[in-house]
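Enquirer: here is a sequence together with a model predicted from it:
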Amino acid sequence: MTANWVEVTGRGVVSSAGLTVPDFTQTILSGQCLIHDISDVAADIRFTKGAAIRNFDPAAHFDERTLGSLDRFSQFAAVAARDALAEAGLLAGSLPAAGTDPERIAVIVGTANGGGDILMEGYRRLYKENRKPRPLTIPMSMASAPASRIAKELGARGPVFGVSSACASSNHAMITGMMLIRAGLIDVAVVGGTDSCFYESYLQVWDVLRAVSSETCRPFSTGRKGLIIGEGAGILVLERAGRAAARGANVIARLVGGGMSSDAGDLIAPDSSGMARAMRAAVVDAGLEPDAVGYINAHGTGTVANDRAESRAINEVFGGNRDRISVSSTKSIIGHAMGASGAIEAIATLAALETGMIPPTVNFISADPDCDVDATPNEARKRAVNVAMSNSFAFGGLNVSLAFARPDR
C-alpha cells in the first residue's frame, strides 16, 4: 500500500529572522524579536513598527538583466527555492538531478499580494514622474510569477501555478502539492509562499483597516493590540514517500496530513468552528488521534478576535489540557508575512520537530483568560514532539492546517 504521507527533503527561507534556514532557526529559538522601526518607509500612518527585511541584496543573487524582470516577491521566492532544492539535492547545474523527470515536478507558490512593488513603481512613474510604467509590469506583478521563475531555474515542466488565498496561500500551496503527489500525478513538489510588504501604498491600506498594532505583536497575551506586518518567502521540497531513500537523500520530516475549511461567513471576523474543522480534518487525514499532536505553530496574529477564536478551536479539537500540547506564534518574532507566513511558519514547525525545542511567543505580558492555551511565553522550551501542526487562517474565512511528523515517527 502506498504511504499516505509525503517527505520533506528541502527547505529555504528569506525572512527578517535570517536568509538561511540555520540562521532562521537560531533566531526564532533564541526569541530575538525582529520588529523594528519602519517610519522611513511610509509617513503619516498610525503604526511605525514592522518586520521588514533590510539585508536582502538582490544583486548578490541575480544579474542585472534578470533583475529587470523580477519583482521583489519573486526574488525572495527564487532565492528560498534555490536553498530548498540544494538541500534536497535536486539540482545538477541548472537542471533537475539525474533520475528526476522534469515533467513530474510541480511548482506551486502562494502569495497574498502579488507584485506590489512594481505596481507601486508604476503608479509613481505615472502620477509623480509623468513617465510610463515598465514594459514588463504585468508579468512581473502576476501572482504566478514566482512559480514561473522557480520552474525556469529548475527546468520543471509539470504543473506550475500560483495560489492566492490571503494569508492561507502558502498552506494551500503545500497541501495542493501533497495531494498531487498522493494522486500519483507528480513525484516532486516545490511549494511555499512569498510576499513583499514594505511599500507605501500597502502600509497605508493596512493603516485604514486598523488591525496593525501601534507597538508590537503579543499573540495570546493581555495587552495585545493587533498584528505586525512582516515579509519574506518560505519554500519546501516535497517528494513521494520512499523516493529520497532511493536516491540517497535525507528526509527532514513527513507531511502526514492536511485539512481545509471555509467559514462561509464574515470577510474579516474569525470563526472558531471553521478553524476547528481544518485542524480536525488534518488529524483525520494523517490517520492520527488528537493526542498525537504535541505542538501547534498557531496562526496567532496578535489580534484580540483571532487569538480568542484560535484558542477556542484548539481546545475544542485537542481538549483543555494545557500541559499536553504546546502552542506558540512565531509572528511575535517575525511579524505576519501574509501569503508567505504559512510556509515560513512550517519551517519553524520543522525546526521544533528537529531540535526538540518549542519556539517562544515573545512580547508576552500575561495570559489572557480568554486564550486558554500554553503559549510558550517569552522563552523557548525543551520538548521532544513527534507530530506538530501549523495553522493558517485567512481573511475571508479560509482555513488550512498541516500536520508534520518526525521522519522516524
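Expert: Yep, it's here.
Enquirer: only C-alpha atoms for contact and neighbour calcs from this point on.
Expert: Noted.
Enquirer: so which residues of the stretch 101-250 of the chain form strands?
Expert: Secondary structure of the stretch 101-250 of the chain by DSSP state E, counting those that start in this stretch: the strands cover 105-110, 160-163, 188-195, 232-240.
Enquirer: single out the most deeply packed of these.
Expert: Of the strands of the stretch 101-250 of the chain, the one with the most neighbours on average (mean count of other Cα atoms under 10 Å) is strand 188-195, at a mean of 34.
Enquirer: helices and strands around that one, which ones?
Expert: Applying 3 or more Cα pairs under 8 Å, 6 or more residues apart in numbering; DSSP states H and E, one finds that strand 188-195 contacts helix 72-88, strand 105-110, helix 169-182, strand 232-240, helix 341-355.
Enquirer: what about stretch 172-188, distance to the chain center?
Expert: How far stretch 172-188 lies from its chain's middle: 17 Å, per Cα atoms, centre = their mean, to the nearest Å.
Enquirer: one more: stretch 395-402?
Expert: How far stretch 395-402 lies from its chain's middle: 13 Å, per Cα atoms, centre = their mean.
Enquirer: now for the residue nearest to A305 when sequence neighbours are not counted: which residues touch it?
Expert: Closest residue in space to A305, ignoring its immediate chain neighbours: P270 at 6.8 Å, by Cα to Cα, 6 or more residues apart in numbering. Shown here is P270, whose contacts under the criterion Cα atoms under 8 Å, 6 or more residues apart in numbering are 305-306, 309, 395, 397.
Enquirer: which of those lies closest to T25?
Expert: Nearest to T25 among those is N306, at 25.7 Å by Cα to Cα.
Enquirer: that closest one and A367, how far apart?
Expert: Distance from N306 to A367, counting by Cα to Cα, to the nearest Å: 15 Å.
Enquirer: before we go on, here's another structure to hold up against the first:
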Amino acid sequence: MMNRRVVVTGIGAITPVGNDAETAWSSILEGKSGIGPLTRQNADEYPAKVAAEVKDFDIEEYVNKKEARKMDRFTHYAIAASVMALKDSNLEITDENAGRIGVWIGSGIGGMETFEQQHETFLNRGYKRVSPFFVPMMIPDMASGQVSILLGAKGINSCTVTACASGTNSIGDSFKAIQRGDADAMITGGAEAPITKMAMAGFSANTALSTNPDPLTASRPFDMNRDGFVIGEGSGILILEELEHALARGAKIYAEIVGYGSTGDAYHITAPAPGGEGGARAMQMALDDAGLKPEEVQYINAHGTSTPYNDKYETMAIKEVFGEHAAKIGISSTKSMTGHLLGAAGGVEAVFTILSIRDAIMPPTINLADPDPECDLDYIPNKARKGEIQAAVSNSLGFGGHNATIVFTKYQ
C-alpha cells in the first residue's frame, strides 16, 4: 500500500507573543519577546525572575465558566488553539466523518497547577474537600479528551508525554496515523501551563532556568552568555489532513508534512547525549522518511533552549547530519522570544515553521550578541531573513533522552 500524503490545513496558537497564530507570527518576525517579569508566582521565592506568560487570555471565549472550572489551565490553552485551528481549516466535523477525525495533543507535565492546589486543599481540609474533578483535570491526556468532547472528534484520541518533545512527537504520530490510513484528519500539537510553584521549584533546583533578571536578554540561544531556559506556557495546534480529503473539500493548504524521526538517547535523565547523537539520528530518520537529501533543506527551527549543553550538542548534531550543507542552512530558535513551552514547544514551533514556508521568511534568533565559538552555524541573528523555503525541519528534544524531528515542505 502506498503511503498517503498528509498536509496542514489549519493552525491555532496561544503563546506568550500573541493569542492567535498570525499575531504570534507577526511578533516573531519583528523580533518581539514575550518574556517579562514572573507574575504567576512570587519571584522572591525563586532564583529565576522572568517567565514567558500568556497575557489577556479569556477561556470563556471558548467554553462557559462552569465547564472551564473543571479544567486545568493547560487544557484551556489546548481548547482555544484547537478551536482556532479547526475554524481556520474550515473542516466540519459531522456524524458521518467524526470517526475518521482524531485528536492527539501532547503535554509534558499536564495539570500540575491543579495538583498543587488540590494537594493544599487536602492537607488543610481533608479528602472530602478535594474536587471530584481533580483527577480528570490533572492527567496530561485531558487536553485531548476535552478537545475531542468539545469538537465531536471520535477518531484516534491520544496524548504523548515525552517531556519537551511531546508536541513534536504528537504531530509526528498523527502524521503516521493518517499516512497509514487510520484517520483522515487529526487535531494535533501540544499544550502546557507549567508556571507553577513546584515546577518553578523543580527546574530551579536542577539549575535549568536562567537566573538573568533582565527579560530582554534572559533567553539567548547559542550565545556565549546563555545560562538556562526561560519557562513559558501556551499551546500550538495543527489540523493535519490526508491530501485527497483536503482537496475534495477545497481546503487551503499551508504545507505538506513529509518526514518524522523519533529516537532515544539511552544516556541520562536530563542531559543530552554527547555530541547530540540521539538528536542527529532523529533528524536523519526524518530526512530518510521524507526522501530528502540534506542539501534540499533550507531552514531548521532548532530546539535551541538557551542552555549550555543543548545548544552546543544540537549544533554538533546538525553538523553530523547535514555535513558541509549545515553552514548554508538558516537556523533559528524562536524560544529566544517565546521562552520554552516544554510540551507545547513543538506545537508552537511547528506553526512557525509552516508559516516560514508560506511566507518565504526565516524568523530570527534574538539576543544573539556574543556567539559561542562552539555554536558556529547561521542562527539568523536578531533580524528575520527573507528566503525561499522548499523544505524545513523542526527539532524537539526532551528530558529522558527523547528526540523528535518533523519535516515540512512547500506543497506542490
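Expert: Here it is on my side, so go on. These numbers were taken from a predicted model, which means no experiment stands behind them.
Enquirer: could I get the contacts of P270 of the first structure as JSON lines with neighbour count and secondary structure?
Expert: Shown next, in JSON lines, are these (neighbours: other Cα atoms under 10 Å; DSSP: H, G, I helix; E, B strand; the rest coil):
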{"residue": "A305", "neighbour count": "16", "secondary structure": "helix"}
{"residue": "N306", "neighbour count": "24", "secondary structure": "helix"}
{"residue": "A309", "neighbour count": "21", "secondary structure": "helix"}
{"residue": "F395", "neighbour count": "16", "secondary structure": "coil"}
{"residue": "G397", "neighbour count": "23", "secondary structure": "coil"}
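Enquirer: which of these sits closest to R277 of the first structure?
Expert: The nearest member of these to R277 of the first structure, counting by Cα to Cα, is G397 at 11.7 Å.
Enquirer: chain neighbours aside, what residue packs nearest to the aligned partner of I344 of the first structure in the second structure?
Expert: Using TM-score structural alignment, the partner of I344 of the first structure in the second structure is V348. With sequence-adjacent residues excluded and distances taken as Cα to Cα, 6+ apart, V348 of the second structure is closest to G236, at 4.0 Å.
Enquirer: ok, A388 of the first structure touching T349?
Expert: Yes. Between A388 of the first structure and T349 there is a contact under Cα atoms under 8 Å: 6.7 Å.
Enquirer: returning to that earlier point: what lines up with the residue nearest to V348 of the second structure in the first structure?
Expert: When the first structure is aligned by TM-score structural alignment, G236 of the second structure is paired with G234.
Enquirer: if I look at that match, how far off is G226 of the first structure?
Expert: Applying Cα to Cα to G234 of the first structure and G226 of the first structure gives a distance of 23 Å.
Enquirer: cool, L136 of the first structure as well?
Expert: Noted for L136 of the first structure: a distance of 36 Å to G226 of the first structure, by Cα to Cα.
Enquirer: more crowded one of these two?
Expert: The residue with more neighbours, out of L136 of the first structure and G226, is G226; 22 against 13, by other Cα atoms under 10 Å.
Enquirer: what sits against the more buried one?
Expert: The contact partners of G226 of the first structure, by Cα under 8 Å, 6+ apart, come to 211-214, 216-218, 301-304.
Enquirer: against T207 of the second structure, how distant is the residue mapped onto A166 of the first structure from the second structure?
Expert: Aligned counterpart of A166 of the first structure in the second structure: A163 (TM-score structural alignment). As judged by Cα to Cα, A163 of the second structure and T207 of the second structure stand 17 Å apart.
Enquirer: who's more crowded, the two?
Expert: Taking other Cα under 10 Å, A163 of the second structure and T207 do not tie; A163 has more neighbours (24 against 16).
Enquirer: hang on, the earlier thing: so what sits against both of A388 and T349 of the first structure?
Expert: By Cα under 8 Å, 6+ apart, the residues touching both A388 of the first structure and T349 are 296-297, 404.
Enquirer: ok, and the most crowded of these?
Expert: Of those, N297 is surrounded by the most neighbours, 30 neighbours in total, counting by other Cα under 10 Å.
Enquirer: distance of the residue mapped onto that residue from the second structure from A183 of the second structure?
Expert: In the second structure, N297 of the first structure lines up with N301, judged by TM-score structural alignment. Separation of N301 of the second structure from A183 of the second structure (Cα to Cα): 27 Å.
Enquirer: got it, and D20 of the second structure?
Expert: As for D20 of the second structure, its distance to A183 of the second structure is 26 Å (criterion: Cα to Cα).
Enquirer: look at the two and report which has more neighbours.
Expert: More crowded of D20 of the second structure and A183, by other Cα under 10 Å: A183, with 23 against 19.
Enquirer: and that one, what does it touch?
Expert: A183 of the second structure is in contact with 100-102, 155-156, 177, counting by Cα under 8 Å, 6+ apart.
Enquirer: go on, R69 of the second structure?
Expert: Listed by Cα under 8 Å, 6+ apart, the contact set of R69 of the second structure is empty.
Enquirer: re the thing from before, the residue nearest to A305 of the first structure belongs to a strand, doesn't it?
Expert: No. According to DSSP: H, G, I helix; E, B strand; the rest coil, P270 of the first structure belongs to no strand; its state is coil.
Enquirer: what do we get in the second structure for it?
Expert: Looks like P270 of the first structure aligns to P272 there (TM-score structural alignment).
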